[in-house]
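Colleague: sequence first, predicted coordinates after that:
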Amino acid sequence: MATGPAVPMEWEGFIDLIAGIDRSLQHVIDPADPWLKQEAIQQMAMSLSQGYAPIMAQDSRVPAFFTFLNPVIKSAAPNPDYMYRTCFVEGSGTYRLSGTRGTTLFVHVGIGSGYIGVDDQAGPSVGHIDLDTLSLGEGGRFSVILSAERPAGYDGDWYRLPANARTIGIREASYDWENEIDSRIAIERLDDAGDHRRPSMDEIAHRLERLAGFPERYAQLFVHFVKTLSRHPVNSVVLNTWSDIGGLAEQTYYEGLFELSDGEALILETEVPDRVRYWAVLLADQLFNTIDWEKCQSSLNGFQARLDSDGRFRAVIAAEDPGVPNWLDTAGRFKGVVQGRWYQASAAPTPTLKRVALSDLRDHLPSDTPRIDRAARRESLRARFRGAQFRRKW
């Protein structure tokens, strides 16, 4: 990471810098809402903690994976089925990824050219590796080298590392949270880039300056994104790829604003593609934080969801339990974002959203839709919470 001017950072100076974080409020969709404003201020604190690992604790000479999005850091609507890990690299370096594959649905390795919130400009993905395309040994063991040129005499798995590579990121998808086993992955730098050393005063000062600006750079993209969705009718969705900032290759998103009132529900309805490796839907708040998926059923994936007898997927978005299997819980919110994913799919259907009275809900659902009572819901939520805790978060 580049260094700034040779000026030591004083605590008062750092406080002055982070005082400007409140500029992030300009990106909030409804800053006049006092409850939302409190959540936005809470998000500023969360954002500072989110920026610490990539800005203060990374060294491309001795890279190591860290978690950027998880059940605590929920900004940018992280997918509850994905575990996200990242490290910083240099395109001129030689690196080895090794470990065990695990039994999750897929493990995707992406190479990025600019990192959200850390760099002034986030860059697109410049490389992709599906772990299932590598040579897997006993117990799912693997090893792959990433470098500008294949090492002399090396005939194992190898992937060309682009000159503009900045990060290596992992998305690991799980359908069955309770029973699938996450991968174990380590990264090593093989060429001699020098040993890790105590950061200089200049470097610390520069990194602290970048950390202070992280929340606004991040909010400019993701908190502001919710505002951009207001260009479209509420309770409708549009398709997106996020390819310009590192979205997963071959993944199509649908997303839009939802709104309902007390005593109402939204019915999300869609076809499911004939061929699809992974699909899911989640709810996020008005700051684009995924609603607490460990503690409530704010998301469903292709394993967790129940398809109706006509083969279609219908989910009910509501603030109170509607007594159906595919409840998407808003956790008491009446406004937010709905986002879904189709990955490696033969089609990318655009779901519809219908606003109905909760008292009339059954009139709008197939007659054979099961009824879920309080006891069954509590048991399913306990199982969900167990599975979420089993996932590897670091």
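Modeller: Structure received.
Colleague: switch to C-alpha atoms for all contacts and neighbour counts from now on
Modeller: Will do.
Colleague: so residue 195 sits right up against residue 60, yeah?
Modeller: No. Using C-alpha atoms under 8 Å, residue 195 makes no contact with residue 60, being 10.5 Å away.
Colleague: quick one: which of these two has more around it?
Modeller: It is residue 60, of residue 195 and residue 60, that has more neighbours when counted by other C-alpha atoms under 10 Å, with 17 against 9.
Colleague: now the more buried one: closest residue in space that isn't a chain neighbour?
Modeller: Closest residue to residue 60 apart from its sequence neighbours, by C-alpha to C-alpha, 6 or more residues apart in numbering: residue 89 at 4.8 Å.
Colleague: my read: the one you found touches residue 63, true?
Modeller: Yes. Residue 89 sits in contact with residue 63 when judged by C-alpha under 8 Å, with a separation of 6.8 Å.
Colleague: okay, one more to line up with it:
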Amino acid sequence: MFCKFPTMQGRKQSISASRSMARTWLAAGLLMCSTTQAIAQANHNTNLEADVDWSDFSEMVRDLPDVLLDSLPERQRNDPDIQDGVKRVALSAVASAAIDALASDPDHPVFIPQVNQFLNVGQPNSDTTYRLARITPGGSYRLRGRKGNVRMAIIAETGLLPGNASQSSDEPGAPQPIHDINALGVDEDGRFDVLLSAERPDGYNGDWWQLQPGTDRLLLRLVSADWEREVDPALSIERLDAPVRRPASMLVDMKTALSNLINVTNFLAPVYLHKVESLREAGYINRLRKMPESTLGLPGQVYYEGAYELDGEEALIIEAKHPARCEYRSIIVTNDVFETSDWFNNQGSLNDAQAAVDRDGILRIVLAGKDPGVPNWLDTAGYRTGSIQGRWANCDTQPIPTVRKVPFADIRKHLPSDTPTVTKEQRETIVRDRRAGSQQRPLW
């Protein structure tokens, strides 16, 4: 759907069109879908030819970082951190798209990694494992496996999105339903078995999810708060109305794979590159706002966001009256190119299993680039600018936290007197434990 890259001018026009569409999506608060008009206009400007070859891909990879960097405000282009960040975003987009291009077969689907700590594009949530399976609209699929006990295990249907060379429609389609693995029945071994199809087969009495017309992808999100104790589901997917055997003649066609690779890369790489700058332009610096609802957001989940700016001797105190009932909450930080801060090796995110509420019912988070010696430290990893994003899931209230900038030396003056002290040795243990817990979750 996006462009072929025959010339430098064509490449810049294609990325510009992708960037323009990304700005439209950001303004609308969407994750991966836009309005029909915006998609159709982008497709008109960036139609991909079917006869792509390896040189088209290699040219795109060669020029992508420079084109992305050129799209940023001039004051950011000479920043070494941003230059490196843009290259990482470009490489993450290529890597994620390459896995998709090689593994995507709607007749023989697999849930493959989409974004994570190492495919860090589009600001993944540190508690969420994201996987994607391509399917054929109208097909019949069986999903089965072990249920696990994570907070949320959700499969969202998505359809007619950018990044499919065989797609015949310019329309993104309406928001599609979600399916809850945790709501499925299980046998005595804790295993589930569910059919996904357009219609329930006659005489079938097992678990069944209705597949909506136009769905060509299934987005799996597994959300865990207690990384060491919660167990992720293990699941498989198979198509029932097509032969299971796949001879060599049915392997992925490389022209189609390269087309999809270019399309998905051009969609992923620029889509959120300007997000932090857009928050600054809107005046949300060291302030938070409710995020507009997304067509791929989860029901019952409310997000808040804002940009942060700190020098080395400042901190932000983030406060909110905690809901009386809340299934899940989290807060993360990103850098200026919207990469989620490294949550494996830093305390770069906090969820309800990791950040306690104070005795007065207030959740207090301290955002700083160095350790303030308090439990609820949110580590910027040394970045002085970036963004904050939080979420409340299935809570009875969804407060937008307040933010105060304070001198680093005065942090404890703004916290309850009984706030515990975390020593350097204790922090080392905490981070090593979270590193182990995050690695022990299945990423691939």
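Modeller: Arrived safely, thanks for sending. This is a predicted model, so every value here is computed, not measured.
Colleague: show me which of residue 89 and residue 63 of structure 1 is the more surrounded one.
Modeller: residue 89 (26 against 21).
Colleague: all helices of the stretch 301-444 of structure 2, in order?
Modeller: 424-439 (DSSP state H, counting those that start in this stretch).
Colleague: can you give me the strands in it?
Modeller: 301-309, 314-321, 326-334, 349-351, 362-368, 377-379, 385-395, 402-407 (DSSP state E, counting those that start in this stretch).
Colleague: residue 185 of structure 2: which of these is closest?
Modeller: Between residue 185 of structure 2 and the strands of the stretch 301-444 of structure 2, the tightest spacing by C-alpha to C-alpha is seen for strand 326-334, at 20.7 Å.
Colleague: could you tell me where that closest one falls in structure 1?
Modeller: The alignment of strand 326-334 of structure 2 onto structure 1 (TM-score structural alignment) covers residues 276-284.
Colleague: got a list of contacts for the matching stretch?
Modeller: Contacts to stretch 276-284 of structure 1, defined as C-alpha atoms under 8 Å, 6 or more residues apart in numbering, come from residues 77, 79-80, 290-291, 298-302, 328-330, 336-346.
Colleague: out of the strands of the stretch 301-444 of structure 2, which gets nearest to residue 417 of structure 2?
Modeller: Nearest of these (C-alpha to C-alpha): strand 362-368, 12.9 Å.
Colleague: give the buried residues for the closest one.
Modeller: 363-368 (16 or more other C-alpha atoms under 10 Å).
Colleague: coming back round to it: what's the mean deviation for the match of strand 326-334 of structure 2 versus structure 2?
Modeller: Its aligned residues in structure 2 lie a mean 0.8 Å from stretch 276-284 of structure 1 after superposition (mean C-alpha distance after the TM-score superposition for structure 1).
Colleague: just give me the match in structure 1 for residue 188 of structure 2.
Modeller: By TM-score structural alignment, residue 188 of structure 2 lines up with residue 138.
Colleague: just give me the match in structure 1 for residue 127 of structure 2.
Modeller: Counting by TM-score structural alignment, residue 127 of structure 2 corresponds to residue 81 in structure 1.
Colleague: rebuild the buried residues of strand 362-368 of structure 2 as a markdown table, extending it with distance to residue 437 of structure 2.
Modeller: Listed next are those as a markdown table, based on distance: C-alpha to C-alpha, whole Å:
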| residue | distance to residue 437 of structure 2 |
| --- | --- |
| 363 | 24 |
| 364 | 24 |
| 365 | 22 |
| 366 | 23 |
| 367 | 22 |
| 368 | 23 |
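Colleague: of these, which is the nearest to residue 146 of structure 2?
Modeller: Closest approach between those and residue 146 of structure 2, by C-alpha to C-alpha: residue 363, at 34.6 Å.
Colleague: I'd guessed that closest one sits against residue 357; true?
Modeller: Yes. In this structure residue 363 of structure 2 lies within contact range of residue 357 using C-alpha under 8 Å: 4.6 Å.
Colleague: and the helices in the stretch 1-150 of structure 2?
Modeller: Using DSSP H, counting those that start in this stretch, helices in the stretch 1-150 of structure 2 cover 8-28, 36-45, 54-70, 74-77, 80-103.
Colleague: much appreciated, bye for now.
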